[in-house]
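Engineer: okay, sequence plus prediction incoming.
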Amino acid sequence: MKGVICRPLPALYTVYVLRSSVRKSSLYIGSTPNPRRRLKQHNGDTKGGAMRTSRHSLRPWEMVALVSGFPSMIAALKFEWALTNPHLSLHIPKESRLTVAKSPGKARRGRKRRRPRRPPHSLLSVVSNLHLLTGVPSFARWPLDLHFFAREVYAAWEKWVAKSKSKARSTKSKSKPSISRSRSRSRSPKPAPPCRAGMRIWTDFAEDAEPDEPTGVHALPIDYKPMKDYLQKARDVVGFEREGACVHCGEELESGRGLHAMCPLDGCTAMGHLDCWSRHGLAGDDEGHMLPDLLHGPAAPAGAAANISPGLGVA
């Protein structure tokens, strides 16, 4: 189709939380496709950075938490703005808002401020709003991963989620389980309490690593390597025109014609029409969603649904 620009999903785009290693109460929120490079910029090792992190008295900065899985730069920027301005963001319903704006007050030279002043960030406010934003309708069905690189920040997250879970039980609300993982089996922490369906939580603490082992943002892949096996199995099938019949409706798939998707589960090469996958993933959904967030083939064992983090391979 003429005029349509195809933009691939970025290998990595993140929203991160910085903390001053000198003054722990100083926090900064930003977004980047390359956390390692961005951290160097904030610490003055390379050109760039931000005005708010340029004070030498607050350096070095460390990345203590990070959200990944955004489908585009614009998506990450929307989340970043909402996390930075939770008192103003329209993504947060008014009745659910945790951070309240301060009165505008007076600006310099006697001019009145039209926009309410942003309350200062604290560890509690950032963690609580992270929990809130990953569950609001605007972001709840995005394939987001949450990473923690500081043990006390992860502990604050666990404490807040446990508190929210207790509050939800008291109001008889239903909560879907989350998927909690650690980057290394030898360094697995206690799993995080349920938060929202499909969101994976990773922890990687420097004090638990070997002396020469990269940790935190230095261990994050910033290329398409995590998707390599998934893309390879799709290419093996499509390249030799072995699509076969749609796994859902049984109709033969014409190679090179139409939108066909492959099961995201490891080792499964089941393919089908994109709309068939959608109907299958939304079976039983009564909330009017257009796209599923968890998928598996019809023959997959119970509980084997996969988060569509890498996206369905479309041929």
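Structural biologist: Received, thanks. Numbering: from 1, shown residues only.
Engineer: drop to CA atoms for contacts and neighbour counts, all remaining ones
Structural biologist: Will do.
Engineer: shouldn't Ala234 be within a helix?
Structural biologist: Yes: counting by DSSP: H, G, I helix; E, B strand; the rest coil, Ala234 is found in a helix.
Engineer: you'd agree it is up against Gly313?
Structural biologist: Yes: with contact defined as CA atoms under 8 Å, Ala234 reaches Gly313; the gap is 6.7 Å.
Engineer: more neighbours: those two, which one.
Structural biologist: Ala234 (23 against 18; other CA atoms under 10 Å).
Engineer: so who does the more buried one touch?
Structural biologist: Going by CA atoms under 8 Å, 6 or more residues apart in numbering, Ala234 touches 262, 269, 313.
Engineer: okay, one more to line up with it:
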Amino acid sequence: MEARPIPAFYCCYLLRSTAYPSSIYVGSTPNPVRRLGQHNGHSKGGAVRTSRKTLRPWEMTCVVTGFPSKIAALQFEWAWHNPHITRRIPNEQRITKPVLKTRKSRKTGRTREGLVRPRMSLTDKINNLHLLLRVPSFSRWPLQVRFFCVDAYQAWRLWNERVNGSIRGGINISLDLKQLKAVDNDGEFDMSTRAKGKRKREALGKGGIEGLDVGYSELKGHVQKGVLFLAKDEALECAVCAKDLGSKTAMTLLCPQEDCRTASHMSCLAAKFIEDEGAGAAVTPISGRCPGCREELQWIDLIKELSLRVRGAREVARMMKKLRVPVTKNAAASHHEAPTAVQEDATNPNKDLDYMRAPDDSDDSLPEDWHCQDDNDDDMMSVMSGHSAQSDGIEAASSPKRFPSPPKLPAVIEDSDWDDAELLD
């Protein structure tokens, strides 16, 4: 089985029916916007419990993020959905008790007693969420909670004031309201791929579920620094034990600060963080200060970058490469009138990546009407690739070929959303 890096994003969410607010639903997903559209019937998928048209539309009241793996998110989801029987909650701390109910068999007519799940309100779910963040099984996980509804956030604050047990300080609880104007979700599916991508980028960081970053963009600078730093032919020592790091490609943690050159063995840095924290019985640290620059570092950020660098070859290559796309005749004419080409000089932040190009990708062999394309715009990549293929055919038929043909890149189709995880609902 192929080892995968830590997912860029995975969350547990709490839905509420806007038509019948007493109807709620707990689930997990790597893409909240897409998943909410499935629950509301905008695309295929969703769950049977949310498929009734009388309950739609559903709204996402809050999400719990920061899970170190997909399995961890599913474990938390099950405990949140079954707080009356989960072993994660001690019996003496349990808020929701199982209900003993007598049932009669239609075939035999016999009656028997059994435990059933009690009916829970939104407040009950939030109270149990507060409890799960305090129990030993989840208290040291790097979790964050975002609320998208004011009443749900107020219910959280009221319960937080009532209970005696406090939540660990590193767990961030926030009210993340949408800052953009309301957009008709039905109209989104009539938009072009390019328009969808542009709107997603504009919504990032501006509140609501549309503002959540579900990709690896936050790790891009850290990963690029790690690849370039470890590619240098020089001996490196662990900043904790002062021994040689050995193989640079595995189990080496790097400080994400741009000017810091600190590198450490994973086991050495983990032991130091736990020692500094004073949590002797802990297995995994939460955070600590860099031995070099003394900046506060989150352990999950270091591990996520390591797993992406070691296991995510495709994602790393996508972050590191420079894509060049041939422009059309009209664009080339305007390009010669008003040059906007990126110069490969000291002002170009990507000049250090030249050593990763293929030998036939040098600037001298490229025609003048080529320009650099930003790798972050996946939707633009697909649009320009198809357009360039059509324009090449037109030029070949109408005029002689003046420039060498660019090398054809193999088409790669990936599903970074992990649709198989959605079948577990």
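Structural biologist: Structure received. Model, not experiment: these values are computed from the prediction.
Engineer: quick revisit: shared neighbours of Ala234 and Gly313 of structure 1, anything?
Structural biologist: Common neighbours of Ala234 of structure 1 and Gly313 (CA under 8 Å, 6+ apart) are Met262.
Engineer: what number of residues lie near the equivalent of Ser121 of structure 2 over in structure 1?
Structural biologist: Matched by TM-score structural alignment, Ser121 of structure 2 corresponds to Ser122 in structure 1. A total of 14 residues lie near Ser122 of structure 1 under the criterion other CA under 10 Å.
Engineer: show me the helices in the stretch 51-200 of structure 2, by range?
Structural biologist: 70-81, 122-132, 150-162, 185-188, 193-203 (DSSP state H, counting those that start in this stretch).
Engineer: who wins for proximity to His387 of structure 2 among those helices?
Structural biologist: helix 193-203 (13.0 Å; CA to CA).
Engineer: from the chain's centre, how far out does the closest one sit?
Structural biologist: 17 Å (CA atoms, centre = their mean, to the nearest Å).
Engineer: for stretch 199-207 of structure 1, same thing?
Structural biologist: Using CA atoms, centre = their mean, the offset of stretch 199-207 of structure 1 from its chain centre is 13 Å.
Engineer: again, but for stretch 271-278 of structure 1
Structural biologist: So, by CA atoms, centre = their mean, the centroid of stretch 271-278 of structure 1 is 25 Å from its chain's centroid.
Engineer: returning to what we had before: could you dump the helices of the stretch 51-200 of structure 2 to TSV with distance to Leu308 of structure 2?
Structural biologist: Listed next are the helices of the stretch 51-200 of structure 2 as TSV, based on distance: least, CA to CA, whole Å:
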stretch	distance to Leu308 of structure 2
helix 70-81	15
helix 122-132	29
helix 150-162	34
helix 185-188	32
helix 193-203	22
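Engineer: any idea how far the residue nearest to the spatial centre of structure 1 lies from Leu58 of structure 1?
Structural biologist: Geometric centre of structure 1, nearest residue: Leu144, 2.4 Å, by CA atoms, centre = their mean. Distance from Leu144 of structure 1 to Leu58 of structure 1, counting by CA to CA, to the nearest Å: 30 Å.
Engineer: what's around the counterpart of Tyr10 of structure 2 in structure 1, how many residues?
Structural biologist: Matched across to structure 1, Tyr10 of structure 2 falls on Tyr13, judged by TM-score structural alignment. The number of residues packed near Tyr13 of structure 1 is 24, by other CA under 10 Å.
Engineer: how about the helices of the stretch 51-200 of structure 2 in a markdown table, adding distance to Trp299 of structure 2 and mean neighbour count?
Structural biologist: Supplementary listing: the helices of the stretch 51-200 of structure 2 in a markdown table, determined by distance: least, CA to CA, whole Å; neighbours: other CA atoms under 10 Å:
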| stretch | distance to Trp299 of structure 2 | mean neighbour count |
| --- | --- | --- |
| helix 70-81 | 16 | 18 |
| helix 122-132 | 21 | 19 |
| helix 150-162 | 27 | 14 |
| helix 185-188 | 37 | 11 |
| helix 193-203 | 28 | 14 |
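Engineer: spatially, what comes nearest to Gly256 of structure 1 if we skip its sequence neighbours?
Structural biologist: Leaving aside its chain neighbours, Gly256 of structure 1 sits nearest to Ala315 (7.0 Å; criterion: CA to CA, 6 or more residues apart in numbering).
Engineer: what about the one you found, how many neighbours?
Structural biologist: Neighbourhood size, Ala315 of structure 1 [other CA under 10 Å]: 20.
Engineer: which residue ranges of the stretch 1-150 of structure 1 form strands?
Structural biologist: Under the criterion DSSP state E, counting those that start in this stretch, strands of the stretch 1-150 of structure 1 are mapped to 14-20, 27-32, 61-68, 145-148.
Engineer: re the thing from before, among the contacts of Ala234 of structure 1, which recur in structure 2?
Structural biologist: Among the contacts of Ala234 of structure 1, the contacts conserved in structure 2 (both residues aligned by TM-score structural alignment, their matches' CA atoms under 8 Å) are Met262.
Engineer: which of the contacts of Ala234 of structure 1 sits closest to Val67 of structure 1?
Structural biologist: Out of the contacts of Ala234 of structure 1, the member with the shortest distance to Val67 of structure 1 (by CA to CA) is Gly313, at 22.9 Å.
Engineer: that closest one against Gln232, yeah?
Structural biologist: No: applying CA under 8 Å as the test, Gly313 of structure 1 and Gln232 come out as separate, 10.1 Å apart.
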